[in-house]
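J.: Any chance you can model this:
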Amino acid sequence: MSLHCRYVFIFLIALLTNPVLAAGKWSGNVALEYRYFTENALDNRQHGDNWSFSAQPEYFRRWDGERQSFTFVPFLRIDENDPERSHFDIRELTWVKANKNHEWRIGIRKVYWGVTESQHLVDIINQTDLVENIDTEDKLGQPMVNLSLVRDWGTLDFFVLPGFRERTFPGAKGRLRSQPRVDTDQAVYESSSGQRHVDVAMRWSHNIGDWDIGLSYFRGTSRDPRFVPGVDSSGAPVLVPYYDQMRQTSLDLQWTTGNWLWKLEAIARQSNGASYNASVAGFEYTFTGIFKSKKDLGVLLEYHHDSRGTRA
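T.: Coordinates of the predicted model:
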């Protein structure tokens, strides 16, 4: 365990046992993970199996007639072999102030947009924590100020996002990873502000009968880096992440009818001096009470389109 992770672990134990925070509600999870790889590694620095430990406590408290709340969700991963996977993150550290027709949400949060399952085109606010899993479902906490206006014609959200989070990648000893590896220490930004660039976003969402509709706009640093070839300090080839500035307009739709969910996500993006559009559309059908039991079975089919073709 690295010295940094030891300090974080001690901090979490002290936090969990603090009597001052007893007024709120604690929950969370701890996990011990074992990975075994049936194929030999391409790099002799990698291992055939791996142990790791994770902890994610959650603290939640409401007051002021439930008009105000505070949420704190830290996350800790300690990995046996990969120092890049051993990391600490604040998934959420948020104060919420709710009024009759608007809400303020300030702090570090995770925000999810979209409706499809196989790819989340519209989901743009949070950065991917790729060392956790290659499915890109795990996200890093994003600092933000979010004003939400609740009206009869829908909910309008405004976001100011100070501070950019770089995507995490496995280190030289990590699996699964690319070959050559991604060297995050050499990350390059199109913006001269780098990680200090302030992004902005807005979203309108509404429910109309059986329809769920969302329209979103984002301007800022791309969460998806492109890669340029480079070398590390020892002269070995690496991939260097390059974070472009981008603008994205998006639409997400979901129509619910009986056991059917019909879904669509579509984006138009301008980045790296070019524009393209992409979409995911499909359906989800749920068979309820299969074999006269209490179990359900879901069937999913989605189609992907990208105007860049094989360059996507």
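J.: going forward, measure contacts and count neighbours with C-alpha atoms only.
T.: OK.
J.: Residue 243 touches residue 221, doesn't it?
T.: Yes - between residue 243 and residue 221 there is a contact under Cα atoms under 8 Å: 6.4 Å.
J.: can you pull the contacts of the closest residue to residue 150 other than its chain neighbours?
T.: Nearest in space to residue 150, with sequence neighbours left out and distances taken as Cα to Cα, 6 or more residues apart in numbering, is residue 101 at 4.9 Å. Residue 101 is in contact with 149-151, counting by Cα atoms under 8 Å, 6 or more residues apart in numbering.
J.: What of residue 238?
T.: By Cα under 8 Å, 6+ apart, the contact list for residue 238 reads 180-183, 229-232.
J.: which SS state does it fall under?
T.: strand (DSSP: H, G, I helix; E, B strand; the rest coil).
J.: Can you tell me how far it is from residue 165?
T.: 21 Å (Cα to Cα, to the nearest Å).
J.: Likewise for residue 248?
T.: For residue 248, the distance to residue 165 - Cα to Cα - is 18 Å.
J.: how about this one, so we can line them up?
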Amino acid sequence: MKSLRSIRRLKNAAAQLLSVSVLAYSAHCPAAEWAGWINGEGRYYAQTGEQVEEQVYPSVAAQLEFSHTFNAQDQLTAVLFARGERVDDEGNFADVREFLWLHSTDAYQFRAGIGQVSWGVNELFKITDLINQKDRAELPYQRKLGQPMMSFSFYAGEDLVELYALEGLRSAWYPGKDGRLRYPIMVDTDKEEYEWGATGRLDLAGRWKTTRWNTEFALSHFYGVTRDPYFIFNYDFNHPRMIPVYEKVNQSSLEMQKVIGDVLMRAEFTYQTGSLEPFKSVAGGFEYTFGSLFDSDLDLTWYVEGIWDSRKHIYGTLLDHDVGIAARLALNDERDSNLVLGVIADTKYNEAFGTVFWSNSFGQSWSLNVTGQYFYANDHRYTPDRFMPFFEKLVQENPASPESIDKLLGMIGGVTINKKHYARIVQFINDLRQQGYWDGIKTETVPQTLFDLLRISDNSQKMNLIERGSNIQIDIYYHF
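T.: I've put the predicted structure just below:
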């Protein structure tokens, strides 16, 4: 029986084959336009990981872009992407970023196929942008997976109205056993759980964009499966895995953007309900540019934003009580050189993430990107010498003693797990009270698994899990 991952890859391969077939047919059309790039990438980690010794990760990628105009009203666009990585097998994949038929008239615009949609006005914290799944394999670049969809848009006066019907969910990507920046317990994408809700695999969304009082507004609503899952543990200690759970949600959003003098103000607001706790989130800030810095060709742009999230339980996000500051220096030279420096700091848990990004072009068709990432973690709340002796004692008890049960309950009392995960922990503790729970289980690895699970389940320790992931990445592109 094929795994879910294999089925998804077969479906994706079928879509790619169809796309390539149409592109091959369209190649003979004189109105067709082609573009794309080939990329060589190398990433170096300053330290070995907790689970992985590898520090050098080379890869190659390519993107092919196609556009063909049939007549004044109909156009076909396609973007195909593929990457091959030497170390992490999960880094080898291909994706149809876009394969979209566009039909336009003076009254409306209709699109059908696989597309890309961008919502939101913020630069650092984009909390309203949820039509497409993020391509997490391509971080730190803000790339997205293609989403099967149909959309219908029209103007009501000067206001833009957009309606979307989305088919299925492109599930999130996670590193394999040889990958970096991952949980100490592997994520099992073959056992994902879905809460499809009343509409099944059909998601619906709508957006209204208008300008009032010299301010741009966008009001939107999304009913569908969330793109950011939460996690539960499978409690299979012979094959421990974290299981992503995608819930059906309603999310209402508001975007605002206004120019005040030379300052561009931005804000995004969301309210989401689902099977777990309802929550609110707010993100916003400002952008300001110092043009012709010191009477030179340099432009310096500052971005300052903050984010607040009302959720009390741990989810699949690193950003909930954070402030971000970034500066972009544009040299405005013939090589289109840019330098970006940025830092995001967690105001609640004293954690931070810093990045530096340099880009420029050279020759007729080449460009260079250099990216550095640094992770700063707070003091480790969980240390092996403090917790491992207890877990080693626990697996020797059959059944677990009342004292051990009380201590285990005390440990989970202060963590920030979701309600569904908490219910499974309670069931696990009840099972420990029964004779023979550890029979048939390789108990020599259980203490480490329990220790890792405890760390994962505490939102105050999220940066500690990846603090050894500071890296530098070099990308060279050939554009055609």
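J.: Next, the TM-score between them, please.
T.: The TM-score (TM-score structural alignment, normalised by the length of the first structure) is 0.89; 304 aligned residues with a Cα RMSD of 2.8 Å.
J.: Can you show me which of the contacts of residue 101 of the first structure carry over to the second structure?
T.: Retained contacts for the contacts of residue 101 of the first structure in the second structure, judged by both residues aligned by TM-score structural alignment, their matches' Cα atoms under 8 Å, are 149-150.
J.: Would you check the span in the first structure matched by stretch 281-296 of the second structure?
T.: Here stretch 281-296 of the second structure aligns to the first structure at residues 278-293, judged by TM-score structural alignment.
J.: just stretch 388-401 of the second structure next, same as before
T.: Taking TM-score structural alignment, stretch 388-401 of the second structure hits no residues over in the first structure.
J.: Filter the contacts of residue 101 of the first structure down to the ones in helices?
T.: Among the contacts of residue 101 of the first structure, the subset assigned to helices under DSSP state H is empty.
J.: Just the buried ones from the contacts of residue 101 of the first structure?
T.: Neighbour counting by 16 or more other Cα atoms under 10 Å classes 149-150 among the contacts of residue 101 of the first structure as buried.
J.: so residue 142 of the second structure touches residue 134, yeah?
T.: Yes - with contacts counted by Cα under 8 Å, residue 142 of the second structure reaches residue 134, the gap being 7.4 Å.
J.: of those two, who's got more company?
T.: residue 134 (22 against 9; other Cα atoms under 10 Å).
J.: Give me the nearest residue to the aligned residue in the first structure for that one, chain neighbours excluded.
T.: Alignment note: residue 134 of the second structure maps to residue 128 in the first structure; criterion TM-score structural alignment. Nearest residue to residue 128 of the first structure in three dimensions, chain neighbours excluded: residue 139, at 4.5 Å (Cα to Cα, 6+ apart).
J.: same question, residue 112 of the second structure
T.: residue 150 (4.4 Å).
J.: Which elements pack onto the helix or strand containing that neighbour?
T.: Assigned by DSSP states H and E, residue 150 of the second structure belongs to strand 147-156. If you count contacts as 3 or more Cα pairs under 8 Å, 6 or more residues apart in numbering; DSSP states H and E, strand 147-156 of the second structure packs onto strand 108-115, strand 159-167.
J.: Give me the mean deviation of it from the first structure.
T.: When the first structure is overlaid, strand 147-156 of the second structure sits 0.8 Å from its aligned residues on average, using mean Cα distance after the TM-score superposition for the first structure.
J.: Residue range in the first structure corresponding to that strand, please.
T.: Going by TM-score structural alignment: strand 147-156 of the second structure matches residues 142-151.
J.: Let me see the residues that make contact with the matching stretch.
T.: So stretch 142-151 of the first structure is contacted by 91, 101-110, 125-127, 155-165 (Cα under 8 Å, 6+ apart).
J.: Name the nearest residue to residue 120 of the first structure, ignoring sequence neighbours.
T.: Per Cα to Cα, 6+ apart, closest to residue 120 of the first structure is residue 114, 6.4 Å.
J.: Could you check which residue of the second structure pairs with the one you found?
T.: Checking TM-score structural alignment: residue 114 of the first structure goes with residue 120.
J.: elements contacting the helix or strand that contains residue 21 of the second structure?
T.: Taking DSSP H and E as the definition, residue 21 of the second structure sits inside helix 4-26. With contacts taken as 3+ Cα pairs under 8 Å, 6+ apart, helix 4-26 of the second structure sits against strand 93-104.
J.: Show me how far the strand it packs on is from its chain's centre.
T.: 20 Å (Cα atoms, centre = their mean, to the nearest Å).
J.: Tell me the counterpart residues of that strand in the first structure, please.
T.: By TM-score structural alignment, strand 93-104 of the second structure lines up with residues 87-98 in the first structure.
J.: For that stretch, give me every contacting residue.
T.: With Cα under 8 Å, 6+ apart as the criterion, stretch 87-98 of the first structure contacts 5, 8, 67-78, 103-110, 139-142.
J.: Pull out the buried residues from those residues.
T.: Buried among the contacts of stretch 87-98 of the first structure by 16+ other Cα under 10 Å: 5, 8, 68-78, 103-110, 139-142.
J.: re the thing from before, buried residues in the match of strand 93-104 of the second structure?
T.: 87-98.
J.: same thing with stretch 169-185 of the second structure?
T.: Applying 16+ other Cα under 10 Å to stretch 169-185 of the second structure flags 169-180, 182-185 as buried.
J.: With respect to residue 300 of the second structure, which of these is nearest?
T.: Using Cα to Cα, residue 180 comes nearest to residue 300 of the second structure of those, at 33.5 Å.
J.: which position in the first structure aligns with the closest one?
T.: Residue 180 of the second structure maps onto residue 175 in the first structure, by TM-score structural alignment.
J.: Just want the angle from the helix holding residue 21 of the second structure to strand 108-115.
T.: For helix 4-26 of the second structure against strand 108-115, the angle by axes from the mean of the first three to the mean of the last three Cα atoms, to 10 degrees is 120 degrees.
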